[in-house]
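1. below: sequence and its predicted model.
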Amino acid sequence: MASPSVVVLDYGSGNLRSAERAVERAGAAVTLTSDLDLAMDADGLVVPGVGAFAACMAGLRSVRGERAIGRRLAGGRPVLGICVGMQILFERGIEHGVETEGCGEWPGVVERLQAPIVPHMGWNTVEVPDGSRLFAGIEDERFYFVHSYGVRDWTLVTNDRTPDSHQPRVTWAETGAAPGEGDRFVAAVENGPLCATQFHPEKSGDAGAELLRNWVTSL
């Protein structure tokens, strides 16, 4: 059986090679490209991202990446966002008083974390919802974060008629050494074909590798 094909979208954001290698190790045949047709045709699309929200959105638009994301999701085709690649999936981001429009796949705003120490950097546990496929077998593991901004409020409303497979499953994490000491934020989302993580699975050791395998085997 052939390995699933995955495109890691090259839109000028950093950390592309490590994401490419990690997804390859998870069992996919990976292409690193900005080609829109290849991004559309692959079994899965990975949207990485590091740095500022506005810069990532500018880079994404320069290769029409937001169109590839939107068209894939309209056809029920899987997309995985990582770090700022997750943040840009939301409606907007606010950094240093500057508001930037995101892809708008989910409602919500990316804003500075309200924590005593920022950036939030290092290994942290996450609160995984029941029924998660992305975190199957690794619900109690730690993952590697490095970010100063995040989504602090999940606002997407669904109704009882939404199929269970498309009900969003939101994983949370919290800055600080103990519960209640820091700021709570969205650590990952599973929403039908669209998944995303605020942490870096490619830097999260065995747990991150298993998460990527879970995603690749779902393609």
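-> On my side now, so go ahead.

2. when you work out contacts or count neighbours from here on, use the C-alpha atoms and nothing else.
-> OK.

3. secondary structure element for the residue nearest the centre of the chain, which one?
-> By C-alpha atoms, centre = their mean, the mean C-alpha position of the chain lies nearest to Ala196, the distance being 2.4 Å. In the assignment (DSSP states H and E), Ala196 maps to strand 194-197.

4. below is an additional structure, to be compared with the one above:
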Amino acid sequence: MAAVPTPALAKAPRIAVVDYCKGNLMSVERGLRRAGADAFVTADVREIARADAIVLPGVGAFADAAATMRETGQMAAVRERIAAGVPFLGICLGLHLMFDEGAEGTDFEDGKVDNAHGLAVLPGVALAMPRVDDQGKCYKVPHVGWNSVDYVSEAETPLLASIPSGEYFYFTHSFVAPDTPCTVATTTHSISFPSVVSYRDTAFGVQFHPEKSSDAGMILLENFVGIVQTAKGA
């Protein structure tokens, strides 16, 4: 794929990469800059509120990330921006945090699960990936490596423009998001799980890491930057 010229930063959309003490922030920032954005890492809710778009990356436990976001005010700030239609992209743990709750890193007392609360943009609970499928076949968890992303319908999603169904992306995770009507693509590893979700065509989540997914990942990031540019010009 030919490199896409990066526009002057003064004209590029400003995309906040949220720093909540989890994840590969610098590689996500670099990927977005290569895709044509004026991307910057920030933990400041005022910067998040002013940005043209928000990216929530992450590698870590749901409960720890959610606690940090609540304490810093990031949870409320990001939720408000998504509700306002500001473009949003959640990556890996960032996808899980779009849901009501997550079981990862939570405490168990009296046999009851005390799940952590997420952004609640989408309904459901992010749960651990099973190590055995319905036929009893064992799978290695965490799921690490390249796997295909298969569309659930022919409906076009702007985030996936010019990316064919069945394209391979790089995954590393042991928890998965629940299936909802917002699931637009799935991947299979012991179970079929959502690998791309789309909420109102402005808020998206991906289970894989586009910043580590070679040409296909760069196309996806360019698509997201294009979505932000369109929203900014509207």
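-> Everything's here; your move. Please read all numbers here as calculations on a predicted model, not as lab measurements.

5. quick one on the thing from earlier: now which residue in the second structure aligns to the residue nearest to the centre of the first structure?
-> Matched by TM-score structural alignment, Ala196 of the first structure corresponds to Gly205 in the second structure.

6. that match touches Gly90, doesn't it?
-> Yes - contact criterion C-alpha atoms under 8 Å: Gly205 of the second structure and Gly90 qualify, at 4.4 Å.

7. now for these two: what residues contact both?
-> Jointly contacting Gly205 of the second structure and Gly90 under the rule C-alpha atoms under 8 Å, 6 or more residues apart in numbering are Met98.

8. quick check: longest helix in the second structure by residues?
-> Taking DSSP state H as the assignment, the helix of the second structure that covers the most residues is helix 214-233.

9. give the buried residues for it.
-> Residues 215-229, 231 are the ones in helix 214-233 of the second structure that count as buried (16 or more other C-alpha atoms under 10 Å).

10. how about stretch 60-71 of the first structure?
-> Leu60, Val63, Gly65, Glu66, Ala68, Ile69, Gly70.

11. and what of stretch 176-187 of the second structure?
-> For stretch 176-187 of the second structure, by 16+ other C-alpha under 10 Å, it's Val176, Ala177, Pro178, Asp179, Cys182, Thr183, Val184, Ala185, Thr186, Thr187.

12. picking that back up, specify which member of the buried residues of helix 214-233 of the second structure is nearest to Pro123 of the second structure.
-> When the buried residues of helix 214-233 of the second structure are ranked by distance to Pro123 of the second structure (C-alpha to C-alpha), Phe224 comes first, at 23.3 Å.

13. please pull up the equivalent of that closest one in the first structure.
-> Aligned partner of Phe224 of the second structure by TM-score structural alignment: Trp215.

14. off-centre distance for the longest helix of the second structure?
-> 14 Å (C-alpha atoms, centre = their mean, to the nearest Å).

15. thinking again about what came up before, how much does the strand holding Ala196 of the first structure stray from the second structure?
-> Its aligned residues in the second structure lie a mean 0.7 Å from strand 194-197 of the first structure after superposition (mean C-alpha distance after the TM-score superposition for the first structure).

16. quick one: the strands in the first structure, in order.
-> In the first structure, the segments counted as strands under DSSP state E are 5-9, 29-33, 44-47, 79-82, 90-95, 98-101, 106-112, 120-125, 142-147, 149-151, 169-174, 184-191, 194-197.

17. which one of these lies closest to Phe53 of the first structure?
-> Nearest of the strands of the first structure (C-alpha to C-alpha): strand 90-95, 6.4 Å.

18. give me the buried positions along the closest one.
-> Phe90, Glu91, Arg92, Gly93, Ile94.

19. go on, stretch 101-118 of the second structure?
-> Glu101, Gly102, Ala103, Glu104, Asn115, Ala116, His117, Gly118.

20. aligned partner of the last one in the first structure?
-> Using TM-score structural alignment as the criterion, Gly118 of the second structure maps onto Gly102 of the first structure.

21. wait, isn't Gly122 of the first structure in contact with Val146?
-> Yes - between Gly122 of the first structure and Val146 there is a contact under C-alpha under 8 Å: 6.4 Å.
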